[in-house]
Each structure stands twice: as C-alpha cells, then as structure tokens.
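> Take a look and give me a structure for this.
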Amino acid sequence: MDFADAIGLVQPHTPLHVIFIRIGLAALFGGMIGFERERHREGAGLRTHILIATAACLFTLLTIEIFETFGGSPNSRADPIRAIDAVTAGVAFLGAGAIFRRPHDVKGLTTGAGMWLAGAVGVATSLGYYVVGFVVSLFAIIVLSLLRALKLWIDAKDEPGGEER
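Now for the predicted structure:
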C-alpha cells in the first residue's frame, strides 16, 4: 500500500494538468468579465467573477469525474445536467442578491447578469470549450464597455440642459 492509497487520494479520469488548465482559464475568463465591473466600481467585481467562474468550473469538473467513475454502473442514476442546473441556481441566487429595486429604478441587473455569465463561462471552460469561454468573455467586455458608454450618452441627452434629440 502506498501513501496515496493510505490517505484515500483519488486519481481523476481527466489528467491533472488538463484540470488545472481548465480551472486557470475559467479564473482568467471570469476575471476578464469582473475587471470591467471592478473598473466601474460595481458591487460584484474582479474577485467575485473569478470565484464564480472557478466554482462553476470545479463543480462541472467534479460532475465529469463522478459520471466517469459511476456513470457506467447499472445501479447508477448519474445525470451530469443536474450539476449544471445546480451551478445555474447557485449563481442566480448570488445574482439576485446583487439586484436592488427602488420605486422608479432597478440597480444591479447588469452585475447579476455578468455573474450568471461568469458561471456559464466556467462551465464551458470546464468542458474544454476554451475558445467559447474566451470569445464569450470578450463579447461580455464589449457589451459591458460599449453599451455603458451608449447608456451614459443617452442619459446625458435626457438630462435638463442636455442636447435635444
């Protein structure tokens, strides 16, 4: 009996270097989305988005490993989609906490949506869809940055003394 067996160390089906690449990329892609939020001093920023994407990635990787370990068993009822459902529900819960409603205003919707997207990017990356995770993260940055500028321009025109339309 070697030390790994003695402490119950499990050897994953996915090679460890692939697992670490996927987790690292999920953190990077979540950070890309979170950086934009951080830069504009939004409630959920860089750290939150990194943690969400990394957690979503890890939950999905664990689901893959569980399915690989027990999925082929006739007594198993493994369903990997349930893990993605759980990630989605967990991130939705966090996102809902970022949303504040006032009588004539709602704040935090974009932050909540960004958190939800960071979770999806984490899931995609954990499944090996690196390019998809990267492109979606870039798309999120474009949407968050360019459309923020457009919103500010529209809001400035609506202000008293603003330019007429």
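
> alpha carbons only for contacts and neighbour counts from here, please
Will do.

> any idea where the strands of the protein begin and end?
Secondary structure of the chain, counting by DSSP state E: strands at 100-102, 105-107.

> To compare against the first, here's the next sequence to fold:
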Amino acid sequence: MTDMFQPTTLSWLEVTARLAAAVIFPLIVGLERFFHKKPIDFRPFVIISVAACGLLIGSIELLQTTSGDEQARIDPTRVIEGVITGIGFIGAGAMFRQGNYVQGAGSAASIWCAGAIGLVCGMGELWLGAVIALLVLILLLVSRPFTERWDPGNHPAQEQE
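Now for the predicted structure:
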C-alpha cells in the first residue's frame, strides 16, 4: 500500500526539485504579465506548468514501471503533444482583435511557454527551464517600451477612424 505513494524511479528530492522549478520559473514570467495588467495573471502560468510537469513525471514513472510489459504502450512524447496542444487553446482565449490589431498575443505565447517550462522541468532539465524563463522575461521587459509606444489604443491610425 505504501508503494503507491512512493516514486518508483525518481527520488523524492528529484520530484520536489522538478516541481519547485515548475513553480518558480513560470511564476517569474507570470508576475511580469500580472504587474503590467495583462490578460492572464500569474496563477495560470504556475498551474499549467505544475500540471504539465506532473503529467510528464507521471508518464516517465509509468514508463519505467511497465518497461518489461510487452502490452504496455507508454509514450511520454504523446503526453508532451497533448499538453502543448491543450495549452494552445488556453492561450488562444487570451487573444482578441481590436480593429486591425491583435491584443493578448504576448500573454498567449507566455502561457504556452509556461507549459513548455513545466514539461522540460518534468524531464529533469531544470537548467533549460531556467534559461527559457530568463529569455522570455528579458524579451518581455526589453520589448515593453516598443509595445507601449505602438499600443493600438495610442496608435495614430486609430484616431483617424
């Protein structure tokens, strides 16, 4: 009975480190979106990342425990495909059209990235999750002056209509 509450192939330390990284890295990106009052706050970033990480850890564990069973067909890449596709639909809900401009694309892409961060953390590639989060955060911060300057609400073409 206690075996079902124990990781099979990973240690508790590995699982904890992967899940902690899946919380911290997308939280950093989500907080940037939150502080700038973007369509998606920080909570979905963390929830999506942790869920993606947990699904991948679970599929890796299941793959390892059923590796000797010829009838078992466990493929972690199918989990990755499903997660990425599902998050794409969530991100699409954050986007809307305002005149000739699409709003929310940055938040949509960021939420999709949170899922990717969760997946790579689930794989145990914590360094890669950190690098992805850092690069996205830098992009969001560095691009802010440009996006604010060309905000459709302030765009001269909008005023002429």
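
> coming back round to it: reformat the strands of structure 1 as TSV; add mean neighbour count.
Formatted as TSV, the strands of structure 1 follow (neighbours: other CA atoms under 10 Å):
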stretch	mean neighbour count
strand 100-102	9
strand 105-107	10
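
> Make TSV from these and add distance to Leu127 of structure 1 to it.
Formatted as TSV, those follow (distance: least, CA to CA, whole Å):
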stretch	distance to Leu127 of structure 1
strand 100-102	33
strand 105-107	33
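
> can you tell which of these is closest to Asn75 of structure 1?
Of all those, it is strand 100-102 that lies closest to Asn75 of structure 1, at 46.0 Å by CA to CA.

> Which elements pack onto that closest one?
Applying 3 or more CA pairs under 8 Å, 6 or more residues apart in numbering; DSSP states H and E, one finds that strand 100-102 of structure 1 makes contact with strand 105-107.

> once aligned to structure 2, how far is the strand it packs on on average?
On superposition with structure 2, the mean distance recorded for strand 105-107 of structure 1 (mean CA distance after the TM-score superposition for structure 1) is 1.6 Å.

> Which stretch of structure 2 lines up against that strand?
On the basis of TM-score structural alignment, strand 105-107 of structure 1 is assigned to residues 101-103 in structure 2.

> gap between the aligned partner of Leu128 of structure 2 in structure 1 and Val123 of structure 1?
The equivalent of Leu128 of structure 2 in structure 1 is Val132 (alignment by TM-score structural alignment). Separation of Val132 of structure 1 from Val123 of structure 1 (CA to CA, to the nearest Å): 11 Å.

> Relative to Gly24 of structure 1, which of the strands of structure 1 is closest?
Proximity to Gly24 of structure 1 (CA to CA) singles out strand 105-107 among the strands of structure 1, at 30.9 Å.

> hang on, the earlier thing: which residue of Val132 and Val123 of structure 1 possesses the greater neighbour count?
Val123 (28 against 13; other CA atoms under 10 Å).

> How about that one, nearest residue that isn't a chain neighbour?
Among residues not flanking Val123 of structure 1 along the chain, Cys57 sits closest, at 4.9 Å (CA to CA, 6 or more residues apart in numbering).
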